[in-house]
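[1] I would like the atomic coordinates for the input below:
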Amino acid sequence: MQIHHSFAAAALLAGAVCLGVQAQTPAPAPAPATAPAALAAYPSKPVRVVVTFPPGGSTDVVMRLLVPRLNDKLGQQVVVDNRPGAGGNIGLTLVAKAPPDGYILGVGAAGALSANSSLYAQMPFDVLKDFKPVTMLAAIPFVIIGQPSLGPKTQKELIAMAKAQPGKLSIAHGGNGTAMHLTAELFMQMADIKLVTIPYKGSGPAALDVLAGQVPLAVVDLPSALQQIKAGKLVAYAVTSPQRLPMLPDVPTVAEQGLTGYDSTGWFGLVAPAGTPPSVVSRLNTEITAALNDNEIKASLRNLGVEPAPSKPEEFEAYIKSENLKWAKVIRSANIKLD
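    Here you go, the predicted model:
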């Protein structure tokens, strides 16, 4: 993912509106304080942020880490409302149908904001029409891990083994239709190999079963496997992000080991209902971006294995569109469908 972590906020203030008057009467000059006063009026009551995952998960933890800073800067209470289910569709449906005034927002992940449109036969909302992207919040890189006893020590050796034994090796992931599942499918498609994918109820259980020798390979998020990798109990074949990770500087990316252009990173960001005023979107973007760029908050996020990724609204919107196109192709090729 190539989202630049820089944002210079510039709230766009509405121009004066000329009112109809008699022909000989000059139009009254607009009051100079009107537009700034309108901008300052938001928020005038608590803001609810719908998080599409249960309490305690990465998405929830990141949002709650930002809440004290946002309470202070916005001057109103920010309330986290956890609405998990249906791959994020339940929570985001609530946001899509909310009034476009900035008081009900949503935190959606890569699944609900990109892949779900291709995974589900019917969607309760249109990602590209029903939301106004505010900012990316964070990225969660994945890592391809294996048992040390498996044999291969590098991605090249792993691919060679898989090609010699098509359909024999299995790879665990965090659940059907999750970003980890799609990460594995993209890896297989680009490497031209066939692995048996095994869904688990989350990244942690998948990593534990690799550690226990129940499954030879897995795609997991970094926090689930970092300590075991550092202890030499798991082999890290590659990280799935475009760049190496500071936490695992000696583990190469998938792309630099021969699969040029490979990029699969978990991510999540803040969206508002379509039609939310630009001034409100700008205010939210300014305050959240400043919080994510705070050194203390950045350090806290990185300790969780999460990379802060603030962006401009237009950057986030373009990224969502590109992710929708990329994963639609992968999902069609793998013939993945969810009910």
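[2] CA only for contacts and neighbour counts going forward, please
    Noted.
[3] quick one, longest helix in the chain?
    helix 313-334 (DSSP state H).
[4] I have a second one here; can you model it like the first so I can compare?
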Amino acid sequence: MKRSLLSLAALAACAWSIAVPAAADAAYPAKPVRIIVGYSAGGPTDAVARLVAAHLQTKLGQPFVVDNRAGAGSNIASEAVAAAAPDGYTLLVAAAPLTMNSHVYKNLKFDAVKSFVPISKLSSAPGVLAVRTDWGVGSVKEFVAAAKKEPGKFTYGTTGLGGSQHMATELFQRLAGVKLTHIPYKGASNVMTDLIAGHVDLAFMTATGAMPHLQAGKVKPLAVAGPQRLSGLPNVPTFAEAGYPAMISDSWNGLLAPAGTPEAIVKKLHAAAVEALQMPETRTKLESQGAIVIGNSPEEFRADIQREVAHWAEQFKAIKIEMQ
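    Alright, predicted model coming up:
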């Protein structure tokens, strides 16, 4: 009898241990959720994060607060989320450098594949090669001819060593057989400011961040590093049209949680995020900025991350960047 009572007590305790987390997952979110972004407010990644956060707040009934932690190539934000409790109350909106930084920075405190649970890739945007307006080149062909004539003379701005802009320009230099001089900046807005002022000659800019300046004629777009022309820049050809089909540069934004976050919470966040992306006003706003709306599954997003980590390992090996 005593043994039976002990067995029943053990079963009850086991059932309780299972039921409590399940109930907590079902009640999620029960308090404000923080979305950490590794870039400054007002940038393209921040803009996507705030669009999605607003809908998550409305849909799930708790504040979703965007917390900008710029610096170290977005590593500060990634490390903070990787170290956070896997309870769904600290999330990350990351960009393409998440899959690059392990090849640039030593002693990172996170792994792009192992430290996070992917929720959904939210959007992507191609790079646009833009030059200063007072430079007399009007096409990729003319630009390449000028660069070949005077190797190393022309400068390009980026957000830093090993970032998306830097890697896009390195790839194009290899494809076109040209030599340019790298000028790193602290952020995309700094690059754009100096490109408009003519202090640098060119830059690969993310379409979402550069679109207002491109459309206003403050800088001159030469080509789009994507599979198709952008609706906001219908007269700007793709690199494939310009003779460089391998010149593809994609900058994405995605929602992730710390590794170990319960599947029920991931599913709830995924459903709400995809719903946000499907809303006409959200889609229209993102597409007008040059973005492509995605909203894929956690499994698809994980496969994307794994593929990109492997891809960038080869790219960084080819250009021999010294790790910082």
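[5] which residues of structure 2 does the longest helix of structure 1 align to?
    Aligned by TM-score structural alignment, helix 313-334 of structure 1 falls on residues 298-319 of structure 2.
[6] who touches residue 102 of structure 2 in this structure?
    Counting by CA atoms under 8 Å, 6 or more residues apart in numbering, residue 102 of structure 2 makes contact with 108, 111, 112.
[7] so what secondary structure elements neighbour the longest helix of structure 1?
    helix 116-119, strand 131-146, helix 179-191 (3 or more CA pairs under 8 Å, 6 or more residues apart in numbering; DSSP states H and E).
[8] make it 10 Å
    helix 110, helix 116-119, helix 127-130, strand 131-146, helix 179-191, strand 265-273, helix 278-292 (3 or more CA pairs under 10 Å, 6 or more residues apart in numbering; DSSP states H and E).
[9] and the longest one, which stretch of structure 2?
    Aligning strand 131-146 of structure 1 against structure 2 (TM-score structural alignment) gives residues 116-131.
[10] Could you do the last one as well?
    When helix 278-292 of structure 1 is aligned against structure 2 using TM-score structural alignment, it corresponds to residues 263-277.
[11] average distance between the matching stretch and structure 1?
    With mean CA distance after the TM-score superposition for structure 1, stretch 263-277 of structure 2 departs from structure 1 by a mean of 0.9 Å once superposed.
[12] Would you mind listing the buried residues in that stretch?
    For stretch 263-277 of structure 2, the neighbour count (16 or more other CA atoms under 10 Å) marks 265, 266, 268, 269, 270, 271, 272, 273, 274, 275, 276, 277 as buried.
[13] between these, which is nearest residue 241 of structure 2?
    residue 277 (30.0 Å; CA to CA).
[14] nearest spatial neighbour of the closest one, skipping sequence neighbours?
    Once flanking residues are discounted, residue 277 of structure 2 sits nearest to residue 283: 6.0 Å by CA to CA, 6 or more residues apart in numbering.
[15] so that neighbour is in which element?
    helix 280-288 (DSSP states H and E).
[16] Ok, residue 142 of structure 2 next?
    Using DSSP H and E, residue 142 of structure 2 falls in helix 140-149.
[17] The next helix-or-strand element following that helix packs against which elements?
    Per DSSP H and E, the first helix or strand lying C-terminal to helix 140-149 of structure 2 is strand 155-158. For strand 155-158 of structure 2, the packing partners by 3+ CA pairs under 10 Å, 6+ apart come out as helix 164-176, strand 181-184, helix 188-197, strand 202-206.
[18] Tell me which of the ones you listed lies nearest to residue 137 of structure 2.
    strand 202-206 (11.0 Å).
[19] what range in structure 1 matches the closest one?
    Counting by TM-score structural alignment, strand 202-206 of structure 2 corresponds to 217-221 in structure 1.
[20] same check, this time on stretch 154-169 of structure 2
    By TM-score structural alignment, stretch 154-169 of structure 2 lines up with residues 169-184 in structure 1.
[21] quick one: the matching stretch to chain centroid distance?
    The chain centroid and the centroid of stretch 169-184 of structure 1 are separated by 16 Å, computed with CA atoms, centre = their mean, to the nearest Å.
[22] And that stretch, what's buried?
    169, 171-184.
[23] Please pull up the equivalent of residue 254 of structure 1 in structure 2.
    In structure 2, residue 254 of structure 1 lands on residue 239 (TM-score structural alignment).
[24] And what about the residue lying closest to residue 128 of structure 2 once chain neighbours are set aside, helix, strand or coil?
    Of all residues not flanking residue 128 of structure 2 in the chain, residue 224 sits nearest, at 4.6 Å (CA to CA, 6+ apart). Following DSSP: H, G, I helix; E, B strand; the rest coil, residue 224 of structure 2 is assigned to strand.
[25] Now which residue in structure 1 aligns to residue 224 of structure 2?
    Residue 224 of structure 2 maps onto residue 239 in structure 1, by TM-score structural alignment.
[26] Give me the number of neighbouring residues for its match.
    27 (other CA atoms under 10 Å).
[27] my guess is it meets residue 255, correct?
    Yes - proximity of residue 239 of structure 1 to residue 255 meets the contact threshold set by CA atoms under 10 Å, at 9.0 Å.
[28] Which neighbours do the two have in common?
    residue 263 (CA atoms under 10 Å, 6 or more residues apart in numbering).
[29] Residue 81 of structure 2: what's it in contact with?
    Taking CA under 10 Å, 6+ apart as the test, what residue 81 of structure 2 contacts is 34-37, 75, 89-93, 110, 115-116, 256-259.
[30] Quick check: which element contains the equivalent of it over in structure 1?
    In structure 1, the residue equivalent to residue 81 of structure 2 is residue 95, according to TM-score structural alignment. Using DSSP H and E, residue 95 of structure 1 sits in helix 89-96.
[31] mean distance, that helix to its aligned residues in structure 2?
    Mean for helix 89-96 of structure 1 is 1.4 Å (mean CA distance after the TM-score superposition for structure 1).
[32] Could you tell me the angle between that helix and strand 131-146?
    160 degrees (axes from the mean of the first three to the mean of the last three CA atoms, to 10 degrees).
[33] Relative to the whole chain's centre, how far out is helix 89-96 of structure 1?
    16 Å.
[34] Could you list the buried residues of stretch 219-239 of structure 1?
    Buried, per 16+ other CA under 10 Å, within stretch 219-239 of structure 1: 219-226, 228-229, 233-239.
[35] and the longest helix for structure 2?
    Assigned via DSSP H, structure 2 shows its longest helix as helix 2-27.
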